[in-house]
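Chemist: Structural data only, the sequence is not supplied:
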């Protein structure tokens, strides 16, 4: 079983530790998320949980029917789990499921860089600046002419850079702000500001049991009885006269 949550990258900042160290951290808005659907192996072929994050106004009718009465969500993401009957639709998951010094896995979409050359895309060193190279300093060079008469698939060449799914492992949780649902993670995470992130860590999600009060068992308060008003001495003397 694993813990999981959907969040958004807010910004990168720094935290001052008690021992005087300055740690670079990424501030993440983690949740609150709601369990929308729970899949099981008998009906769907695998066990998974679908989470909804961030409310929205406009959704399609099929999605509205899928969500039923759980409310419209902008993002729906699925996480595979082991067989677990403790999770049901409608439960809320917040940032407090993660603890300090815990190792998490963060998945996001890297920043898009557009069309780039081999030096920036793959880290090629380029060609020498002298001996007749002139304007060839950032060229890729030979593509393998000594082999077959075509370029093989997978050859590192210029092209579209970034905008890909990236997963970073073993990032440490520095601080958890349970009140505002913020998580501060040591180091950098993929993506630009306010981009979507998926957080996962080993463990189990636990929910606090809250006792619901039955309205029928509540005692009804009886209306207060009216007490007779005592007449003052001056009023009583006038009545006697």
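Modeler: Yep, that arrived. Keep in mind the model is a prediction, meaning the values are calculated, not measured.

Chemist: When you work out contacts or count neighbours from here on, use the C-alpha atoms and nothing else.
Modeler: Noted.

Chemist: Now residue 192. Nearest residue, chain neighbours left out?
Modeler: Ranked by C-alpha to C-alpha, 6 or more residues apart in numbering and with sequence neighbours excluded, the top spatial neighbour of residue 192 is residue 111, at 5.8 Å.

Chemist: Confirm that the one you found sits in a helix.
Modeler: No: the assignment for residue 111, made by DSSP: H, G, I helix; E, B strand; the rest coil, is coil rather than a helix.

Chemist: Quick one: distance of stretch 65-74 to the chain centre.
Modeler: 18 Å (C-alpha atoms, centre = their mean, to the nearest Å).

Chemist: ends of that stretch, how far apart?
Modeler: 14 Å (C-alpha to C-alpha, to the nearest Å).

Chemist: which residues are contacting it?
Modeler: Contact with stretch 65-74 is made by 36, 52, 53, 54, 55, 56, 57, 58, 59, 64, 90, as judged by C-alpha atoms under 8 Å, 6 or more residues apart in numbering.

Chemist: alright, now check it against this:
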């Protein structure tokens, strides 16, 4: 069974096991998902299910999405995602986090990392800085960007200052510590990408041990 969950990062905490060792944990708020479309090989070329979660005002939803929600007889939702799966679901079906995951499962979590703005090479690429002495005049600058007359240009891929963070990234093989289907709360061991309130997608681990 292909497992998938949509959630919102609530924050981090710590738990303690039987021997008293602290375990870093992330709490994820997982409201029920509703199936709004089934994609088939015959019509779409692949099999997948489209789900939605999180309430939103109807005036903020565009007409194509409103039509899809109306067809599935589901109230309009904020977040829509599509997952490839071989299982069959019915339109309007409600899926809770406890229907998908159980304690001990291994999952991959994807989200948008925290944005850091415009950063220099030391923070962005982990490069070493220059001497701290007042006379060096070289502390946190980039340094040489390449040769002078040959090739007389900066080669593509050169590590330079620029925008850092706010990219899609995935943390693999996290363990499910706790699942509360009634309250819609999922607790994972370790950290997941993004800030508090960020949307994350949770799927079956591709490297489960």
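Modeler: Great, that's in hand. Since the model is a prediction, treat every value here as computed from it, not as a measurement.

Chemist: Would you pull the TM-score for this pair?
Modeler: Once superposed, chain against chain, the TM-score is 0.89 (TM-score structural alignment, normalised by the length of structure 2); 200 aligned residues with a C-alpha RMSD of 1.8 Å.

Chemist: related to what we said a few turns ago, the residue nearest to residue 192 of structure 1 maps to what in structure 2?
Modeler: Taking TM-score structural alignment, the alignment pairs residue 111 of structure 1 with residue 114 from structure 2.

Chemist: Starting from residue 55 of structure 1, give me the distance back to the aligned partner of residue 67 of structure 2 in structure 1.
Modeler: Using TM-score structural alignment, the partner of residue 67 of structure 2 in structure 1 is residue 65. Remark: distance between residue 65 of structure 1 and residue 55 of structure 1 (C-alpha to C-alpha) = 16 Å.

Chemist: Of the two, give the one with the bigger neighbour count.
Modeler: Taking other C-alpha atoms under 10 Å, residue 65 of structure 1 and residue 55 do not tie; residue 55 has more neighbours (12 against 9).

Chemist: Surely residue 122 of structure 2 forms part of a strand?
Modeler: No: with three-state DSSP as the criterion, residue 122 of structure 2 is helix rather than part of a strand.

Chemist: State whether it and residue 139 are indeed in contact, as I suppose.
Modeler: No: Residue 122 of structure 2 is beyond contact range of residue 139, at 10.0 Å (criterion: C-alpha atoms under 8 Å).

Chemist: Common neighbours of these two, please.
Modeler: Each of residue 129 lies in contact with both residue 122 of structure 2 and residue 139 under the rule C-alpha under 8 Å, 6+ apart.

Chemist: Okay, helices next: where are they in structure 2?
Modeler: Along structure 2, counting by DSSP state H, helices occupy 41-44, 63-72, 97-100, 121-125.

Chemist: Nearest to residue 181 of structure 2 among those would be which one?
Modeler: Closest to residue 181 of structure 2 of those is helix 97-100 (C-alpha to C-alpha; 4.6 Å).

Chemist: now for the contacts of stretch 65-74 of structure 1, which pair is the farthest apart?
Modeler: Greatest spacing in these, by C-alpha to C-alpha: 58 and 90 (20.4 Å).
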